[in-house]
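[1] Quick check, what structure comes out for this input:
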Amino acid sequence: MAQHSTTLAQKIKGSLRAATAVETSGVEPIPEDGRSGGPGSSFTLWFSSNVQFSSLSSGMLATAAFGLGWVQALLAIVLGSAVGATAIGVMSTFGPRAGVGLLVQTRVPLGRYGAAVPAVLVFFKACAWFAVNSVLGAFAVQTLMGGGFAPAFALVTLAQVAIALVGYGFIHLVQKAMAVVLPLLFIGVSVYGYAKSDLGSHFAPDKAGALGFTGAFALTIAVQAARALSFSSYAADYTRYMPAGTPPRRLFACAFTGTWLGSVWIASLGAAIGTIAFIGTPTDLVGQVLPGALATVTMLALGLSTITSSCLDCYSGALAWLIAGVKMARWQAVLVVGVIGGAIGWTTGQGDYWKSFENFLILLGNWIAPWLAVMLVHRFRARAQSPTPHFGTGFASWLLGLAAAVPFMSQPGVYVGPIAKDHPALGSCAAAVAFLTAGLAHYALTRVHRRPTAPHTHTAHTNKEIPA
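    Reported below is the predicted structural model:
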């Protein structure tokens, strides 16, 4: 018995040492003998990453801004979360088979130069999310500890960067711990929030305006899906160290379930709170909804959740920067994301962010959706291909998807397309139009240009499709 306990303690100690060792790999393929872990870690990572204030915010938009009743908002949140969770689940399966992140694999259908475009977009997306979460986390820490915004903002940003600097193993370790801690901390605010909210609320036409019920419902689905879709571009980054033989279906199920449960829980709570108050920042929860002791616990939960979520943006943003062609070490790229994201957050994040937050989420879906469509078509029906030196058929398909979405885009104050202007209810369809157009275009173009080569049957082990 004593020997068994000693062996278990040694294993735990060894696992902790490995998880806290600074990662030395960049974007190159991970060799098979350097891989470990299993699908379960994808559940904890995506569950804890969705238990955060931005999930609460996206749910609150449904009732407080778009005018849906709580039950209507819940249905839209369930559907939108399922769309985003499906994307994360599918894209998570891309990591083990090739040992590299999704952006590296993008070089095959889009070409080496073409793949640099989404890499740059992912980099700036990561910086923007880092900024959003840093500000929200700073508000929570400031409310919890008192003092000025500056020290709270510095604490949050430094914590996020520190986790990303250590790297892959430490991120998974932190997320496993938070998958236990955050639910415990959020239980109180959930019980209180649901009890105080008007769960029997009805549709409010005055809030929906020209959208009407159909438009408000569709927009809630789009916003909720876009939030998770933005994470899907990172998904393979956190599975690329898993063995090539990791069962895809099990990996999909773990990533999907973790994302969907975390998203639906916190977003539906946000929708419930939105029936009684419009919460602009975490600080407003204290003044308008929560009593003292519960408010303290909630601020702790929100501070921790924004840090554990935003470290993903810092880590994956750094990898995107390297894939875009910048020559530097991974840790240096992490600092670049931290500096740019921190500067954006400090400069623009201390005011009212609601309309910008809504537009930001929708714009993310508009360009990520056609890119994911290209990757799905490439993965499930294309024959083995060699990466083109410039721009592949996938890049053309991606551009066609974006072009098709333009008339449907609706970001008031930024751009409203002609179809969205004449039919506001269709303004939430841009991402779906982009996805379908890009997918169909890539399917057609690869049928025309496909060379008669043998099907790729062992890509996961050989990495023949993945350029160095």
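[2] can we go C-alpha only for contacts and neighbour counts from here?
    Will do.
[3] What ranges does the stretch 51-200 of the chain have for its helices?
    Using DSSP state H, counting those that start in this stretch, the helices of the stretch 51-200 of the chain run over 53-60, 70-92, 94-98, 102-105, 107-110, 112-145, 149-166, 168-196.
[4] Is it possible to get TSV of these that adds mean neighbour count and distance to G349?
    Converted to TSV, the helices of the stretch 51-200 of the chain look like this (neighbours: other CA atoms under 10 Å; distance: least, CA to CA, whole Å):
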stretch	mean neighbour count	distance to G349
helix 53-60	27	14
helix 70-92	25	26
helix 94-98	27	34
helix 102-105	26	29
helix 107-110	28	34
helix 112-145	24	6
helix 149-166	20	11
helix 168-196	18	25
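[5] Let's see this one next, to set against the first:
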Amino acid sequence: MSVSKTNDRVGAVETRGIEPVPDHERHGHAGQMFWTWFAANISILGLPLGATLVAFRGLNIWQAVLVALIGSFGSFALVGALSLAGKKGGAPALTLSRAVFGQRGNAGPTLVSWLSRIGWEIISTTTAAYALLAMLDIAFGLDRGTVLTLLCLLVFIACTLLISGLGHATIMWINKWATVVFGVLNLIVMGFLVATVEWSRVLDAPAGATSGVIAGIGFVAAGTGIGWANAGADYARYLPKEIPGSRLVVASAFGAGIPLLLLISLGSLLTAGDDTLATSSDPVAAINEMLPSWMAIPYLVAAFGGLLMSNHLSTYSAGLTMITLGLRVSRVWAVALDVVLMFAGGIYLMLIADDFYGPFSTFLTLLAVPISAWIGVVAVDSLRGRAYDPEALMDTTGGSRYWYTGGFRLPAVLGWAAAIVAGLLFTEAATSTDVWFEGPFADTWAGANGLGWAIAMATGAAVYALAGRATGPEAEATPAPALQGAGR
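    Predicted coordinates:
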């Protein structure tokens, strides 16, 4: 097995790929997860989530706050729980997933996870480019055009590549200090936005249906923590094994929950008085118009920086996921390839597509199902006391301890596949004008309340718990005496 050496220092390029981090290279503390998830969630994308709760779910402000509290804190507590595998096994989430699904069986969950990361990156990149375009217009009077749009996309992508390319230690350092800077800027902007709220309309708004609250919790969870659940271990893999797992869970829940609660609640407040934010094709411009003209530049800087904090994490994880899929390049080159795809997606959304929120909501709805199915299987596997063989994780040949039956661990693969089918039966993914997908039970109570992802998670857990009972992970944890042909 060829294992790269690591330079996990701020400012140095991290040369470790997906190979497990040995104990003597572990360092850090649980508080790093607080800063990591705080940084990932200070972007303005939390505002349209809140706007959706009021405009499309019919909730009043108190219901929206409750939904934001449960959906954000709860989903990121799950992210923290799943990140314990990274602390335990020292590898990225989807690399550890090889032990659960088999070397070949893991390809499906890994591909879906990679698509999820790419999708989030494109959304963040597009929104940040809108912010930069608006900044150039205000500061220099430059009109939006094709060339300027491409340049704005490239500037944001270059910033993302710089941080993600350097790797783990730089990301951890930037997360902490950028959270303070952009967090303060966001608080200032939020104060001015609150001043624009029509409080009489907000306080007089009737309560929505209980089903809307349930659907809202599902929507917020799917749009926040569920989308990161398959990446939590990527940032916990350098942590010492002796750190209590409860600290990681609490740090993750509060790190993400605090900014999300504030942003989603504010988005709900703004939309209770005016639905412009929920229906705008350019969320950056819609928010900018609510502010005094002199606040435009600080707001746009905060928007750009917050989106960058989220995007560099997605890009880092996407690079690791591509290597897990079998891309035989270094981590840095995997990141570089990822940003090329990000650029292409940004071009599509900004210069070709007509609708921003339609694809956004549809994307969240569909990908939440297979990701939730993976969560259900992996959660049960972790509860059974999974231990990880570092050499077997990296051995992708037929001699690997994690090869199982033809490269597939059938109970896990069966549970994942069954869970996807079950979840999609109750799922509808549609824009304002088109239905992209509609399951046969999408009009039932569970389907109408957006619980397809929850059904997928529960089904994956149940099927795997039953089918995998006879082949628990304890028997698979003993290191093999010899391994051949280790791969990346």
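[6] Which of the helices of the stretch 51-200 of the first structure sits closest to I344 of the first structure?
    Closest to I344 of the first structure of the helices of the stretch 51-200 of the first structure, according to CA to CA: helix 112-145, at 5.8 Å.
[7] what is the orientation angle of that closest one with helix 149-166?
    Orientation of helix 112-145 of the first structure against helix 149-166 (axes from the mean of the first three to the mean of the last three CA atoms, to 10 degrees) gives an angle of 130 degrees.
[8] Pull the distance from helix 112-145 of the first structure to the chain's centre.
    Distance, stretch centre to chain centre, for helix 112-145 of the first structure: 10 Å (CA atoms, centre = their mean, to the nearest Å).
[9] Which part of the second structure matches it?
    Counting by TM-score structural alignment, helix 112-145 of the first structure pairs with residues 103-136 of the second structure.
[10] ok, and A369 of the first structure, which helix or strand is that part of?
    helix 354-381 (DSSP states H and E).
[11] Which part of the second structure matches that helix?
    With TM-score structural alignment as the criterion, helix 354-381 of the first structure aligns to 357-384.
[12] cool, and stretch 6-13 of the first structure?
    Against the second structure, stretch 6-13 of the first structure falls on no residues (TM-score structural alignment).
[13] Which residue, neighbours along the chain excluded, lies closest to the residue nearest in space to the middle of the first structure?
    By CA atoms, centre = their mean, the first structure has its centre lying nearest to F231, at 1.9 Å. In space, and not counting its chain neighbours, F231 of the first structure is closest to I88: 7.0 Å by CA to CA, 6 or more residues apart in numbering.
[14] counterpart of the one you found in the second structure?
    In the second structure, the residue matched to I88 of the first structure (TM-score structural alignment) is V79.
[15] related to what we said a few turns ago, format the helices of the stretch 51-200 of the first structure as a markdown table; extra columns: distance to G37 of the first structure.
    Formatted as a markdown table, the helices of the stretch 51-200 of the first structure follow (distance: least, CA to CA, whole Å):
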| stretch | distance to G37 of the first structure |
| --- | --- |
| helix 53-60 | 28 |
| helix 70-92 | 13 |
| helix 94-98 | 10 |
| helix 102-105 | 19 |
| helix 107-110 | 26 |
| helix 112-145 | 25 |
| helix 149-166 | 17 |
| helix 168-196 | 10 |
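[16] picking that back up, pretty sure the residue nearest to the centre of the first structure sits in a strand.
    No. Counting by DSSP: H, G, I helix; E, B strand; the rest coil, F231 of the first structure is not found in a strand; it is helix.
[17] Relative to the second structure, what is the average displacement of the helix holding A369 of the first structure?
    By mean CA distance after the TM-score superposition for the first structure, the fitted helix 354-381 of the first structure averages 1.2 Å away from its aligned residues in the second structure.
[18] After that helix, which helix or strand is next? Please name it.
    Moving toward the C-terminus from helix 354-381 of the first structure, the next helix or strand (DSSP H and E) is helix 393-405.
[19] For that following helix, name the packing helices and strands.
    helix 107-110, helix 354-381, helix 430-449 (3 or more CA pairs under 8 Å, 6 or more residues apart in numbering; DSSP states H and E).
[20] can these go into CSV with extra columns for distance to T462 of the first structure?
    Formatted as CSV, these follow (distance: least, CA to CA, whole Å):
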stretch, distance to T462 of the first structure
helix 107-110, 15
helix 354-381, 16
helix 430-449, 22
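[21] before we move on, back to that, so what's the residue nearest to F231 of the first structure up against?
    By CA atoms under 8 Å, 6 or more residues apart in numbering, the contact set of I88 of the first structure is A228, L229, F231, S232, S233, A235, A255, F256, T259.
[22] I'd say the second one and G84 touch.
    Yes. Contact criterion CA atoms under 8 Å: L229 of the first structure and G84 qualify, at 4.9 Å.
[23] Count the neighbours of K13 of the first structure for me.
    Residue neighbour count, defined by other CA atoms under 10 Å, stands at 12 for K13 of the first structure.
[24] Buried residues, the helix or strand where it lies. List them.
    Take DSSP H and E as the rule and K13 of the first structure turns out to sit in helix 2-20. Buried residues in helix 2-20 of the first structure, counted by 16 or more other CA atoms under 10 Å: A19, T20.
[25] just checking, what packs against it?
    If contacts are counted by 3+ CA pairs under 8 Å, 6+ apart, helix 2-20 of the first structure sits against helix 168-196.
[26] and the next helix or strand after the helix it packs on, which residues are buried?
    Using DSSP H and E, the helix or strand that follows helix 168-196 of the first structure towards the C-terminus is helix 205-208. Applying a neighbour-count criterion of 16+ other CA under 10 Å, one finds K207, A208 buried in helix 205-208 of the first structure.
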